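A.B. asks: Okay, predicted coordinates and the sequence, questions at the end:
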Amino acid sequence: MPYLQAEGGRIYFVEQRPVRTSIPPPVIFIHGAGASHQVWIEQVRTLGRERRSIAVDLPGHGRSEGSGAHRIETYRDIVVQFMAGLGLDRTVLVGHSMGGAIAQSVALAHTEKIAALVLVGTGARLRVQPQILAGLESDPRRTIELIAAWGRAPGAPAEFLRQDADALLRTPVSVIEGDLRACDAFDIMQQVNAITLPTLVICGAEDLMTPPKYADYLHRQIADSQLALIPAAGHMVMLEKPEEVGERIKAFIANRTGRGRCPVMT
């Protein structure tokens, strides 16, 4: 099993490489609060046919050691350590929700290490409702089930919601709470326009947790950006529409050297 030693313990990751020569740059996928590399499996397979594609478990998540973090900056530094440990000079960072916050933080602090960004279901500020944080203490299972229920577009099959809740429940509640507190403290509304990297912003059109207005703000603030709204999808857009999300990311990276402001993708 692939592990990499980092501050606070070993970091687990999965990767796929093409049979023939890999096209640079490689891609690193970062999951959201309470999740794991599993949310990115389909996209790793799609992109891995052309270029080295890696999905990481943050500390305390999935198969990684550690106890999570309470600050986005802590996760940022671990991702940078992870990149260095793999000997990667420049990568594309793909982040979902909290992972998108981490990717933005890396981009602002270490622009030279990033070739492009893909921000999925995220924002420049991620506020968490106080009742969610309180609920994790008083009734964690019910609260996690509610989080899972809000994660997909309305009308999603109950079986999928159960699967999402079960996946979150495999993460220690203390780690989920730390993640959500890190999200709640994240606010780069006044700094995000300093991101100059080619950026693809993806959002489910029916995202209830980080609604399209969050994605639109990112698109308006990041000069060299594209915005892709995915119909009939919610916050877990990469699970709800795996092929479309994978192909959007693949096409964006292939054309990332284009100049000027990119339009909305429909």
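C.D. replies: Yep, that arrived.
A.B. asks: contacts, neighbours, all on C-alpha from now
C.D. replies: Will do.
A.B. asks: in the stretch 101-250 of the chain, which spans are helices?
C.D. replies: 130-138, 140-150, 158-169, 173-185, 212-221, 237-240, 242-254 (DSSP state H, counting those that start in this stretch).
A.B. asks: Please enumerate the strands of the protein.
C.D. replies: For the chain, applying DSSP state E gives strands covering 3-6, 9-16, 27-30, 53-56, 91-96, 114-120, 199-204, 225-230, 264-265.
A.B. asks: Out of those strands, which one sits most buried?
C.D. replies: strand 199-204 (a mean of 28; mean count of other C-alpha atoms under 10 Å).
A.B. asks: Just the residues contacting that strand, thanks.
C.D. replies: Here strand 199-204 makes contact (C-alpha atoms under 8 Å, 6 or more residues apart in numbering) with 116-122, 211-212, 215, 218-219, 222, 224-237, 245, 249, 252.
A.B. asks: closest one to residue 145 among the strands of the chain?
C.D. replies: Set against residue 145 and scored by C-alpha to C-alpha, the strands of the chain come closest in strand 91-96, at 19.2 Å.
A.B. asks: Measure how that closest one sits relative to strand 199-204, angle-wise.
C.D. replies: Calculated by axes from the mean of the first three to the mean of the last three C-alpha atoms, to 10 degrees, strand 91-96 forms an angle of 20 degrees with strand 199-204.
A.B. asks: what packs against strand 91-96?
C.D. replies: Packing partners of strand 91-96 (3 or more C-alpha pairs under 8 Å, 6 or more residues apart in numbering; DSSP states H and E): strand 27-30, helix 98-109, strand 114-120.
A.B. asks: Between those, which one is closest to residue 172.
C.D. replies: helix 98-109 (16.6 Å).
A.B. asks: Name the residues of that closest one that are buried.
C.D. replies: 98-108 (16 or more other C-alpha atoms under 10 Å).
A.B. asks: And the contacts of it?
C.D. replies: With contact meaning C-alpha under 8 Å, 6+ apart, helix 98-109 is reached by 30-33, 72-73, 75-77, 80, 93-95, 113-114, 117-124, 179, 183, 186, 192, 194-195, 197.
A.B. asks: List only those of those residues flagged as buried.
C.D. replies: The buried subset of the contacts of helix 98-109 (16+ other C-alpha under 10 Å) comprises 30-33, 72-73, 75-77, 80, 93-95, 113-114, 117-124, 179, 183, 186, 192, 195, 197.
A.B. asks: here comes the other one, which I'd like you to weigh against the first:
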Amino acid sequence: MTATAFCLHALGSSSEEFATLRARLAGTLDLIGVDLPGFGRSSAVTGTTVEEMVERVERAIGRSGATEWVLVGHSMGGKVASVVASRTIDGSNGLFGLRAVVLLAASPLSPEPMDDERRQTMLGWASDGEIGPDEADTFVSANTDEQLPPEPHAMAVHDVQRAAPEAWTAWLVRGSREDWSDRFPPNPVPALVLAGAADGDLGPDAQRTLNLPHWPNGEFGVVEGAAHLLPWERPDDVADRIRDFWDRRVAPGPLVPAATVRVIASPRVSARTRGILAVRSLPDDPGASPQVLTDRQLTTLRAVARVVVPQDDRPVDLALRVDAQLADGLGDGWRPDGLPVDVDAYRAGLDALAPEADRGDDHLATVLDAVSEGEHTPAAGPFDAEQLRAWAEDASVDLAKQWVAHPATMAEIDYDGFANGGDGVRKQGFLLLGAGQREAWEPAGAAR
């Protein structure tokens, strides 16, 4: 099943700007354009603040029924996409299934940098109730590195002309200046941030300093021969970069089944739990470096994971997640007697098993069986057979816990215990513990 990409356009544009990308990404992503209020075929009556635009997008995603989806945001749409992504990853908007974000010359969560003289000129274009063809042509030409071919140029100019003046003005006066940067922590969703080499205010420097820091798992690229209107100017280059990013960084990860996605997105699950599961479901970065282990130790731990927790062809990178657990000091609070602190124990245990892992998974499985019986003494290192056995048991538990914690695994083992109340009247957990209090259905004088 092809994932859905919800595409949010730039100021003065519409969903039509993604038509060229839609054909080029067919088979990789199914692009659906969303006209933001006051642009394209959408009325400005529904509201032109960033919050109102965000809510429109969230409703569109919710109504679509998509269970594996991506956000693509261009310029103005980039700010909206960033807010939607942040509210999805913290669970507050009731959506689930976000896999990645693509930002094209995006307006940041912070106020957008814009020359004040140019802002006033653009406001003047809409002051008489409509944007004329000459002004629209000037806007498109000013935001491209080279003149567009006749057909896309005409389409881009037409979009600017049909923009509602109140929506155009609202973005320039208020929306672009709204500051959302302190409302959300950095977002762990995999992100591709692209800038046009010849862009002005939202060019490479602005994307590096204003957008990229919000995405710790983000990748950055510069599109040569383009200014601000990337989807119109360089559709082949942009599509190739998105496809490569998807195939390499996102697609290999496990998928949460559609039925489970719908349960997690339902009112039966609290926002906090939904956010935790959203983070757990994000694809692991196959190119990530370990935080506390060496590359060789991580490779060995991955081999141990393949033996201890066999998975299908779209596995969770359990070893990378355990490494992150170690870096954060998030163990279970217990340590087998006679072992050093977790990080040192892992390093020693993995060093002891590295020569065995080099001989293949089948050999390693045989060795781990002997280790579990206390019958394998490491050739080198600080551990004796009993210490290695204790550590291997602890490591196996860590790997298994990381596997079970993933929403895809929960679906596989038919676990839905997280859907036990939500944030409404039937909240998760206990609202009141009242020993000796009679339940409403119990008769007066009932024995306790």
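C.D. replies: Now that the structure is in, tell me what you want to look at. What you are looking at is a predicted structure, and each value in this text was computed from that prediction instead of being measured.
A.B. asks: TM-score of the superposed pair?
C.D. replies: Once superposed, chain against chain, the TM-score is 0.79 (TM-score structural alignment, normalised by the length of the first structure); 240 aligned residues with a C-alpha RMSD of 2.7 Å.
A.B. asks: In the longest helix belonging to the second structure, which residues are buried?
C.D. replies: Identified as the longest helix of the second structure according to DSSP state H is helix 385-404. Neighbour-count burial for helix 385-404 of the second structure, counted by 16+ other C-alpha under 10 Å, picks out 385-392, 394-396, 398-399, 402-403.
A.B. asks: residues in contact with residue 212 of the second structure?
C.D. replies: Per C-alpha under 8 Å, 6+ apart, neighbours of residue 212 of the second structure: 193, 218-220.
A.B. asks: if you set the cut-off to 6 Å instead, what comes out?
C.D. replies: Residues near residue 212 of the second structure by C-alpha atoms under 6 Å, 6 or more residues apart in numbering: none.
A.B. asks: do the one 10 residues further on as well
C.D. replies: When contacts are counted by C-alpha under 6 Å, 6+ apart, residue 222 of the second structure is found next to 194-197.
A.B. asks: tally of neighbours for residue 366 of the second structure?
C.D. replies: 12 (other C-alpha atoms under 10 Å).
A.B. asks: hang on, the earlier thing: right, so of the strands of the first structure, which gets closest to residue 159 of the first structure?
C.D. replies: strand 199-204 (19.8 Å).
A.B. asks: what stretch of the first structure does the longest helix of the second structure fall on?
C.D. replies: Aligned by TM-score structural alignment, helix 385-404 of the second structure falls on no residue of the first structure.
A.B. asks: Please compute how far that helix lies from its chain's middle.
C.D. replies: 30 Å (C-alpha atoms, centre = their mean, to the nearest Å).
A.B. asks: So for residue 58 of the first structure, which of the helices of the stretch 101-250 of the first structure sits nearest?
C.D. replies: Among these, helix 173-185 sits nearest to residue 58 of the first structure (C-alpha to C-alpha), with 10.4 Å.
A.B. asks: List the buried residues for the closest one?
C.D. replies: For helix 173-185 of the first structure, the neighbour count (16+ other C-alpha under 10 Å) marks 173-184 as buried.
A.B. asks: same deal with stretch 122-141 of the second structure?
C.D. replies: 122-123, 125-126, 130-132, 135-137, 139-141.
A.B. asks: Show me which pair in those is furthest apart.
C.D. replies: Among these, 130 and 141 lie farthest apart (C-alpha to C-alpha), at 18.7 Å.
A.B. asks: Can you pull up the most central residue in the second structure?
C.D. replies: Centroid-nearest residue in the second structure: residue 189, 2.3 Å away (criterion: C-alpha atoms, centre = their mean).
A.B. asks: and the counterpart of that residue in the first structure, how far is that from residue 258 of the first structure?
C.D. replies: Matched to the first structure by TM-score structural alignment, residue 189 of the second structure sits across from residue 197. Distance of residue 197 of the first structure to residue 258 of the first structure, computed by C-alpha to C-alpha, to the nearest Å: 11 Å.
A.B. asks: Same list as before, the contacts of residue 222 of the second structure that is, but in JSON lines and with distance to residue 66 of the second structure included.
C.D. replies: Putting the contacts of residue 222 of the second structure into JSON lines (distance: C-alpha to C-alpha, whole Å) gives the following:
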{"residue": "194", "distance to residue 66 of the second structure": "25"}
{"residue": "195", "distance to residue 66 of the second structure": "28"}
{"residue": "196", "distance to residue 66 of the second structure": "30"}
{"residue": "197", "distance to residue 66 of the second structure": "34"}
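A.B. asks: Closest to residue 27 of the second structure out of those?
C.D. replies: Closest to residue 27 of the second structure, out of all of the contacts of residue 222 of the second structure and judged by C-alpha to C-alpha, is residue 194, at 21.8 Å.
A.B. asks: any idea how far that closest one is from residue 407 of the second structure?
C.D. replies: Taking C-alpha to C-alpha, one finds residue 194 of the second structure at 31 Å from residue 407 of the second structure.
A.B. asks: Repeat that for residue 51 of the second structure.
C.D. replies: Distance from residue 51 of the second structure to residue 407 of the second structure, by C-alpha to C-alpha: 29 Å.
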